[in-house]
Structures are given as structure tokens and as C-alpha cells.
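1. from the sequence below, what's the structure:
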Amino acid sequence: MNQSPPRIAPIGVVSVLVFLFFLVSFGNARDVPAFGPDTAPISSSENGFFPASPAYAASPPIVKAIIVERRHHFHKELLVAIILTSIAIAMIILSTTCAWILWRKSHENPYLKDKQSSEIAPRGITLAPILSKFNSFKMVRKGLVAMFEYSSLESSTNKFCESNLLGVGGFGCVYKAEFEGGLLGAVKKLAGGSVDCEREFENELDLLGRIRHPNIISLLGYCLHEETRLIVYELMEKGSLDTQLHGPSHGSALSWHIRMKIALDTARGLEYLHEHCNPPIIHRDLKSSNILLDSDFHAKISDFGLAVVGGNQNKATLKLSGTLGYVAPEYLLDGKLTEKSDVYAFGVVLLELLMGRKPVEKMAPSQCQSIVTWAMPQLTDRSKLPSIIDPVIRNTMDPKHLYQVAAVAVLCVQPEPSYRPLITDVLHSLVPLVPIELGGTLRLADQSPRKIERNATH
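-> You can find the predicted model right below:
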């Protein structure tokens, strides 16, 4: 391809015109007589100016003064012309250099650019280079989310076999995936087609593609296959808090300190969303099934399909969504959504950890009772509080710590949002109750880290 030479910028053209103007002006000044038609001409020699005829000697003194003055004026004009000419030349050189640099940048190798753009374009990629970085969670970089091939996800989940099913959500199922090299992941398969499903899919990709925090689930990639939408996450080996508390084990693997660690991890994740994201993020669907646990019971918040970015929301601009038992009263009744709505849901999770009960339980075929309504009268009574604690952890904690956690839970589930604490205040209240070995500041004189770990697994 032929490339045209650089063109002088408009400022260079102007500079040339200015330069020519001053040259012409200077030439005209040299041609004009110094004194008019009746004045004798002045010639020059190497010794300076002198009269060309004897008439000059006979000139009166005032004529001589005029001659000297006009000679100085001529020198000044010459100096100004030289200065302006130098400036014009400098401007020509500068503008030409700038035009050349711009031309070089605009005519870089187009084939290289096309190659680079094609490398970062969204397309299916093989799993090996992505999953090789599974442990460092660097799958998502600079806002770019990896796109997986459907055939790869299908083979890694054994064609989405029921034996690989990890959980069921509102819009689809989550499957365990084993990739080449033995690396594990979790694949959420959404049954696409509905507007709500599509919105949640895009919302989760957008938010998790930008969020980086130890207590927020890591997004590894996604896949589009006809009407189906799939999202790939890191695998959390212990499943959800809901499964641990209300599943077959009924919380037997969760000691008091492990439960406090889970609460602390969740509070840290919420604090990041509320205080460190700009604008803040309201999760809007915090619950025990959306708190996932790894092999060390390290908790991470998941499922950001309903999350909202921004400040206060109202029902005029936001569709009412959430899970019964976790939805704050002001949001349920008036549609008012703030960060305090997440604090309410956190308080419900804290009550689950304390009592081992579900957020809503059936009292009769047509009657349900929430854990908040049932527990509130007893949480504030120190004589009754120990009796409603989960039998798995009853009498295994310092009573002062139990009363403190109960007080935090009571504040979090207050009907009036202004009475609820900020999640940062909740976080500071929980840190002293968690052993140092588990991420808090509590020093245990009678328990070693090994004993704490043993209590968490038995």
C-alpha cells in the first residue's frame, strides 16, 4: 500500500505566509526613500553612512538629526524583522515535526492492529490456558471475561449429569465441572429465553467481572449456546451455608468459632460492596444459600443476578425481588431499598447460625412463622437465650460472646432501617469474637489451632 508523505499542518502554512509577509515588508522598506523626493540619497560604505553629494555637508543641523533618527529607526525595523523571521522558521519546523509524528502514528502497520484486535475479540477459547490459573483467580482481567466453548463445559460436567448437580436456583441449576488436569469448577446453567433471566445473566457478568475480593465468589467465564446461558465460577467444596445448616448434617460440621468466622467473612464481603465499591452495590438477595464455603469454611458471597448498583432505590424504578424471610420490611412494604436492606438479611443469616433454624418455618399448612418473629422476644432475655441456641453449639461458647452476637443480630433485624447498624459496625463487633487463626483477633489460651480445626470438622 502506498503511503502519502506527511502534510504540513495548517499552522505551518500560516507561518510561511507570515514569513513571506515580513520579507516583502522589509524589502519595501529598503526601497522607500528615507526623506522624500527632495532629500539627497544616502549611500553606504564599510565605514558607515556618509553623504553622496556635497549638499549634505551644507545641510542644517536639524536635517542631520532627522537622518540619524531615521537610521536608528531602520535598524529597529531590521531587528524586528529578523526576530519575527526566526520565530516563523521555528514554527515551521515545529509544525512540520508534529505533522510527521501524527502521520507516523496514523500509518502504523495496519496488519498488526488487525491481528491484535482479533486476539482480544470475544470468542470461544480452550480451557487449558484459563484453568491453569485457577488457583490464583486471575481468570478475569481488565474487565474481559473468558468465553468457554459449550462442548468443553458439556464434557466437563458429563453432559450436565444429575450426579454432578450441586444446587438448584430460580433460573437454573449449578453443576460440578472437572476440567482437564483435574481442575474443578462450578457451572451455572440458566434456561434462557425470559427477559428476567437474560437481565440477571448480564447483571452478574457485569458485576462479577469487575469485583475482586476474598469474600466474593470469583467469576471464571461464561458461555452462550442458543437459548442457554452458562456462567463458570470457582468451586466451593463445602457447598452453601444453607446445605451445611439445614442439610443432612444439620450443622454438625460447624462449631461456634467456625460459625463466627462465616459471619465475619460475610460481613467483610458486604462491607466491600457497600463501602469500597463506587457506586455502592446492594446485593438484594443475601441468604444462606448464596453464602458458599470452601474446604476451610472460608465464606464467599455469590449470586449477583439481583444486585443493584447505586444509592437509594424505590419501587418506581425497581422490581420487587428477593427471598421470603430475608427481605427487609421497608423494601417489602414500600419498595425502599438501601444498604440497610442487606444488613437486615445479614441479621437473618446470623440468627440461622445461632439457632440452626430456617428463616421461615411452617407452623400449619397455611401458616408460616419467620425466625425473626419467633426469636425476637427471647433474644433480649438472657435467661431464655441459651435455650433457643442450636443444640450442636449450645454451651460451647463464652456466654458473653453469645450475648454480644445476639445483640448484633437484634440490631440488624430492626424494623426501622435507621436503627440498624452499618455493616462496618457489625464487622468491628464480630472481629474480637473470632480466633486469630480464623481471621479475627481473639486469642484462645486453652485451644490450639489444631484443636480449633478439629472442632470444625467434628
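2. every contact and neighbour count from this point should use C-alpha atoms.
-> Noted.
3. state the distance from the closest residue to Thr157 other than its chain neighbours to Cys161.
-> Leaving aside its chain neighbours, Thr157 sits nearest to Ala177 (4.6 Å; criterion: C-alpha to C-alpha, 6 or more residues apart in numbering). Separation of Ala177 from Cys161 (C-alpha to C-alpha, to the nearest Å): 10 Å.
4. those two: who's more crowded?
-> Each of Ala177 and Cys161 has its neighbours counted (other C-alpha atoms under 10 Å); Ala177 has more, 28 against 12.
5. now Pro51, nearest residue through space, not along the chain?
-> Ile42 (5.8 Å).
6. that neighbour and Lys64 touch, don't they?
-> No: using C-alpha atoms under 8 Å, Ile42 is not in contact with Lys64; the gap is 11.8 Å.
7. who has more neighbours, those two?
-> More neighbours surround Ile42 than the other of Ile42 and Lys64, with 15 against 12 (other C-alpha under 10 Å).
8. how near is Thr85 to Lys315?
-> 71 Å.
9. what of Pro391?
-> Separation of Pro391 from Lys315 (C-alpha to C-alpha): 41 Å.
10. what's the helix or strand for Leu230?
-> Per DSSP states H and E: Leu230 is located in strand 228-234.
11. who's in contact with that strand?
-> With contacts defined as C-alpha atoms under 8 Å, 6 or more residues apart in numbering, strand 228-234 is touched by 134, 184-193, 201, 217-224.
12. residue boundaries of the helices in the stretch 1-150 of the chain?
-> 10-31, 61-106, 110-120, 127-131, 150-156 (DSSP state H, counting those that start in this stretch).
13. closest to Phe171 out of these?
-> For Phe171, the closest of those is helix 150-156, at 18.3 Å, according to C-alpha to C-alpha.
14. what are the buried residues along the closest one?
-> The neighbour-count check on helix 150-156 (16 or more other C-alpha atoms under 10 Å) flags 150, 152-153, 156 as buried.
15. for stretch 410-419, same thing?
-> Within stretch 410-419, the residues that count as buried by 16+ other C-alpha under 10 Å are 410-414, 417.
16. could you also give me the structure for this second sequence? I'd like to compare it with the first:
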Amino acid sequence: MAMTPSRVIFFPCFLVIILINHTIAQERFLYNVCNDNLGNYTANSTYKTNLNTLLSTLSSNTQIDYGFYNFSQGQDSDKVNGIGMCRGDVTPDACRSCLNESTVFLTQNCPNQKEAIVWYDNCMLRYSNRSIFGVKESNPTFYIYALSNATDMDQFNDVLRDLVDNLSSKAASGDSFKKYAAGSAQGPSFQTIFALLQCTPDLSEQECSDCLVESINDISSCCAGRINGRIGKPSCNLRFDTSPFYDSTVNTAQPPAPQVPPPPFTNTTSTQGKSNTTTIVVAVVVPVVVIAVLIILVCIFLRARKQRENIDTDTELDSEIEPVETLQFNFENIRMATNNFSDANMLGKGGFGPVYKGKLSNGEEIAVKRLSMNSGQGDTEFKNEVQLVAKLQHRNLVRLFGFCLEKRERLLVYEFVPNKSLDYFIFDPIKRVHLDWERRYKIIGGIAKGLLYLHEDSRLRIIHRDLKASNILLDAEMNPKISDFGMARLFVLDQTQGDTSRIVGTYGYMAPEYVTQGKFSVKSDVFSFGVLALEIVCGQKNSGFRNGEHVEDLISFAWKSWKDGTATNLIDPAINNGSRNEIMRCIHIGLLCVQENLADRPTMASVVLMLNSYSTTLPVPSEPAFFMQSRGMSDIQSWEYNSKATESTKSVKAYSSEVLVIGNYPR
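-> Got it, this is the predicted structure:
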């Protein structure tokens, strides 16, 4: 049917909005993973050459016209397998542009990993040295969802479930070029729910269906009742929203309209023809215009109401986040794995309880923390907390596998990190020789990235409150992993910042405002990081820094040396061969982090930038806090002060429209 003038006048505003949104979405990066589990390649290796060849063929490969690309390059152990897939509604040019951007991103951000994956709004690109074609893979998984809830969550969930169930079967039944479906359904309160589901077309119909069913089931654990959400997996993805986000003209969810044969030719007069044409125009245009106006009014109303909503990221715990059985370990299995919690298996003991090494029946090594029995937290609350903390996954955080409850026993099961903790090396005059400057600089940078994730990028926005050398574990390649990052949360819920009379931490690492007033924030962790960075540079403890025959605290000595221009006296003789500029820069950053006024301390985002960019000019530090020395707090011990009568916490709200939760490759 020809478009009438009235429609031509009315719809350009819609087209402009759609095109603008589409352009913005095309540039939107979502998430990526550089997988270290399958090994790394060197710059001049055959694998690197094969990878470059594979990625360079993306732009010219004709498969991209169908939105899917799979190709292999090389042989045997140097063989690289690649998969690229674009969203089912994007044009070939937009697809090509997105995949080209993905190749640049992965080569820059995963410079030597043999397996990597990146998601953009319009495409996904992955490569690996293992077979990935025709294989359904569910990990890594990421979730992105709005913090706003639907007005009628139960009805919204019911409509959404029916919609995605219907679309999943249509997507799975697609051909070897495209397994994609998109569609909409009318939800509560005049909301239209739009959804899109897609699989890599190298999967069979059953494999695609299984992957999409997993994604649909994940909705209940991440984003049930939210006004939008998306779930991304290597083999499939799912997205829903109350605003249109796909090109409906490419929508495969609805079958094409049947072709109606034209009526037989009838000889009519010119007047009759004009009359019939006018009738058709009126009959078609008027309803379309009325419906379009109504849609615009509804959209304006909903947008205005949404802008008035106060988005609160301090979300409540939900016992239905995911099936708890997926995280719960059998107590008898843990007891056998740790040889009945024998002293021989004990790795150490901290303020929250002892830690034991264990080995499961499948041979996997674990670390088990046996929590003290005085937390006063109920089983349901404990389970919910563990479920949330287990979602924190970053290469510089120790991964929490799950938990175990048995009567009063509460166990946390972590990944086992073989090289013990940083203090085992850095404070030992013999072992610290094994930590040259390159390794120490890598450790400082890794700790900074882990803290940045906890402060700004994780769902929980956790403040560690006990960052110290003994809580930094080292893996087989001496990469740092922050541990105990969820312990304070498991006992007393943390806020983004606040004040409390329940002080948990370690003297010498705690910020002055935390010790004296009970005030904590992300800047409390920044202070602890500054102390830790200075310790790594000098190889001595903050409390017992030895300067010849004199013993004083490290922060005061560092400041005096910096002020007098003799900061090189801080440097551990074992790293004298390291980069002097990097070492002095780390001392400078450490002093900035231990400023007495928390407003003068940088954020961890700034610290990471300072460590990675030498073009960034560092501010001049002022005199740091010397409260440890003035109060005689030289004995570094974990401690806790409780005062139930005066304990208070203050929640501080943060504002954001979306939350990203990620899942990493399985071990």
C-alpha cells in the first residue's frame, strides 16, 4: 500500500528517534572477558600470526552479510577458531563496523590471551584455541538490567515469560544463517514489552533452545520485574525492554503477511475512482494517526513518570535470586576434603576464623573458611548474602564458590590460591628477593584494579575495610587476588559509605577518620591501599619500619624522606634494578592515598589511571596522617570493637540507571 502524505508528514520524528538510538547503541560496549585459563601466546608466535590473519578477514568475508561469521586459521596447537555474530536486525554495514571495532578492542585489551570474547550492543566476537563451533556454551554470562521496577511486577513477569517462551521457539527454528526472533506484547499499565532472542546459527535447534531456556530462567535471578534487562552468553543472548530497541522491519517473529491476489479489473469512471481513493485514504489514515497520537501521549506520560522516580541502587535482598542449591556444599564432603579440619590442613587464621586447604572428590583444590559462630545472622540472610557475594568475579578477587551450613557451622568455600599471601613474601628478608620490581608493580596495579571493581564496577559496591598484605593472595603467576572482600558484608551489611561504632580492621592500615570517628567510605580503602603500596616498595611493615637503628612508622618516614628529597631511602635494596621512575611514582601515589583529609585522597579510578598513564600529572602530597604513631598503635593486629547501645549505620544512596553483573569462565 502506498504511503499517504499524512503518514509521510507524521512519522519522520519516529524515524529520527529510531536512527539516533540505533547509532548510539551501535557504539555501546557491554562486556568482555580475557580468559587466562587456556594459556597465553607471545608477540612473535605462530598463534599471534594466525589470530591476526583471522581477524583481518572479518571485513571482507561475505558471511557478514548474513550477520554471522565463523572461521579457523592455522593447524594443531596454533589453530585459532573465531566466531562473530551481529544482532539479527542490524544492516551488513553496521555489522561490519561493529565487528571491526570488536577486533581492535580485543587485540588491545586481551593482548596475549588465547581465548577472549567481547559483547557490544550490535555484535559479539570471540576466538579460542579450542573447538567452539557448534558447541553450546553458557559461560561467561553477564547480566545488565535497570534498577527501576515495573508497576505491576507479577503481571509484567507473566507477560514477559509468555513473550520470550514464544520467541525462543521461533529463534531456535531458524536456519544456518540466522537464529533470531524479536517481538512485543502488551504489558500492564499501557506498557509494551519488547524482546529479542538470538543464538549463534551454528547450533542445532535443540542446542539453541536449551541455551535460550537457560537465559529465560536466568531472568528470575537477575532482572525479574525490571523494566529492562539483558542476558549475554557466548552461544545466545536475550534482551527485553519497555522501549523499542530493534528494527521491527527485520523482525522474524511475525510470519509474513499472506499475498492477496488483486481484484479483477473493473472499468469505472474517473469520478468513481477518485471517490474510492478518498474513501480508502480516510479509512486507513485516520485510524493510523489516532493510534500514533495515543502511542506518543502514552510514551510521554511514561517517560515523565520515570524521570520523577528516585532510582535507588541500595536494592533489597531477594531469597529467590537463584536456586541456593547451586552454591551450597555438603558438610560431609567439606569435612572429608579438609581431613576433618585438621591442623595440618590449616592455611591460616584471621579475625573471622581459620582457613583450611581441601581437595574435593573430583580433585579440585579449595580453601575453606570456617566462620566464627557469633555472627547472629539467620540462615536465610546468610544464604542471600553468599549468593550476592558469589556474583563478585574479577581476576584480582579471590572467587567464592559457595557455602555450607550445618547446625551452627558456617563455611565459605573459595578457590585455592597456591602462593599464600603477600605478607609471606614481602616481609621476609629472604623470600622478598623473589619479588622483583616488575612483579611488585604488577601486584600494586592488580590490587588497585580489584579495589576499583569493588568500589565502582561491582553490583554491591563493597568497601573492604581490612585491606592489608595478609589479605592479598598470590596465584601461580604471582598475580594478586584480594581476599576477605565479602566478610564484613556477611556479618553486618555494608553501605556505600556511613558511620559506625563497630570498627573492623587492622591498626596501621585504617584511615584516621575510621579509627577516631567510625566514619568509613571508599576513601578508607584508598588509605589502606596507600599504606600497602608503600610497604610493597620498601619491603617492610608500616608499624615496624626500621631506619638503621631507629624504628618508626612507615608513613611518617616516607613523608619526611619525600619532603627532604631522599625518598630513595625507602626503596627495598632487593629492587634496586627496577625502574626508578615507576618506583618513585608509586611512592608519590602512596603518599597521596594516605592524606589526612579524605577529600585530598584520589579515588581508585584515579589511582589506576596514575599507575597506567605517565602523561597524568600527579598533585603534590601534603603532610599525611600520623595518628598511628601518636596513639602508639604499633602492634598490627585485627580487632573489633562492639557497642550495641551506640551502634548506628547510615545508608547513602547512589544513583544509576543500570547494574551490570558478570559471571566468568568456569574453573
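17. thinking again about what came up before, highest mean neighbour count out of the helices of the stretch 1-150 of the first structure?
-> Highest mean neighbour count among the helices of the stretch 1-150 of the first structure (mean count of other C-alpha atoms under 10 Å): helix 150-156, with a mean of 17.
18. show me what the longest helix anywhere in the second structure is packed against.
-> As assigned by DSSP state H, the longest helix anywhere in the second structure is helix 270-308. Here helix 270-308 of the second structure touches helix 5-10, going by 3 or more C-alpha pairs under 8 Å, 6 or more residues apart in numbering; DSSP states H and E.
19. so the helix it packs on corresponds to what in the first structure?
-> When the first structure is aligned by TM-score structural alignment, helix 5-10 of the second structure has no counterpart there.
20. which residues are contacting that helix?
-> Contacts for helix 5-10 of the second structure (C-alpha under 8 Å, 6+ apart): 285, 289.
21. just want the angle from whichever helix or strand comes after that helix to helix 270-308.
-> Later in the chain than helix 5-10 of the second structure, the nearest helix or strand by DSSP H and E is helix 12-26. Our comparison of helix 12-26 of the second structure with helix 270-308, counting by axes from the mean of the first three to the mean of the last three C-alpha atoms, to 10 degrees, yields an angle of 50 degrees.
22. what stretch of the first structure does whichever helix or strand comes after helix 12-26 of the second structure fall on?
-> Sequence-wise, the next helix or strand downstream of helix 12-26 of the second structure (DSSP H and E) is strand 29-40. Strand 29-40 of the second structure corresponds to no residues in the first structure, going by TM-score structural alignment.
23. run the chain-centre distance for the next helix or strand after strand 29-40 of the second structure.
-> As assigned by DSSP H and E, the chain's next helix or strand after strand 29-40 of the second structure is helix 46-56. Remark: helix 46-56 of the second structure is offset 28 Å from the chain centroid, using C-alpha atoms, centre = their mean, to the nearest Å.
24. ok, stretch 115-128 of the first structure next?
-> Mean-position distance between stretch 115-128 of the first structure and its chain equals 22 Å (C-alpha atoms, centre = their mean).
25. with secondary structure added, can I get the buried residues of stretch 410-419 of the first structure in TSV?
-> Converted to TSV, those look like this (DSSP: H, G, I helix; E, B strand; the rest coil):
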residue	secondary structure
Val410	helix
Leu411	helix
Cys412	helix
Val413	coil
Gln414	coil
Pro417	helix
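26. what's the strand holding Leu230 of the first structure aligned against in the second structure?
-> Residues 409-415 of the second structure are where strand 228-234 of the first structure lands when matched by TM-score structural alignment.
27. check how far that stretch sits from its aligned residues in the first structure, on average.
-> With mean C-alpha distance after the TM-score superposition for the first structure, stretch 409-415 of the second structure departs from the first structure by a mean of 0.9 Å once superposed.
28. strands - which of the contacts of strand 228-234 of the first structure land there?
-> Assigned to strands by DSSP state E, the following of the contacts of strand 228-234 of the first structure qualify: 184-191, 219-224.
29. picking up where we left off before, from Phe331 of the second structure, how far out is the alignment partner in the second structure of the residue nearest to Thr157 of the first structure?
-> Matched by TM-score structural alignment, Ala177 of the first structure corresponds to Gly358 in the second structure. To Phe331 of the second structure, Gly358 of the second structure is 13 Å away according to C-alpha to C-alpha.
30. same check, this time on Glu364 of the second structure
-> 16 Å.
31. what of Tyr47 of the second structure?
-> Counting by C-alpha to C-alpha, the gap from Tyr47 of the second structure to Phe331 of the second structure is 45 Å.
32. repeat that for Leu609 of the second structure.
-> For Leu609 of the second structure, the distance to Phe331 of the second structure - C-alpha to C-alpha - is 44 Å.
33. and if you look at Cys13 of the second structure?
-> 62 Å.
34. what does Val80 of the second structure give?
-> Val80 of the second structure is 43 Å from Phe331 of the second structure, by C-alpha to C-alpha.
35. again with Ala344 of the second structure
-> Distance from Ala344 of the second structure to Phe331 of the second structure, counting by C-alpha to C-alpha: 19 Å.
36. what sits against the equivalent of Ala146 of the first structure over in the second structure?
-> Under the alignment (TM-score structural alignment), Ala146 of the first structure maps onto Leu327 of the second structure. By C-alpha under 8 Å, 6+ apart, the contact list for Leu327 of the second structure reads 387, 401-403.
37. count of residues packed around whatever residue of the second structure lines up with Ile371 of the first structure?
-> Superposed on the second structure with TM-score structural alignment, Ile371 of the first structure falls opposite Leu554. Using other C-alpha under 10 Å, Leu554 of the second structure is surrounded by 25 other residues.
38. just checking, Leu554 of the second structure touches Ser543?
-> Yes: with contacts defined as C-alpha under 8 Å, Leu554 of the second structure counts as touching Ser543 at a distance of 6.6 Å.
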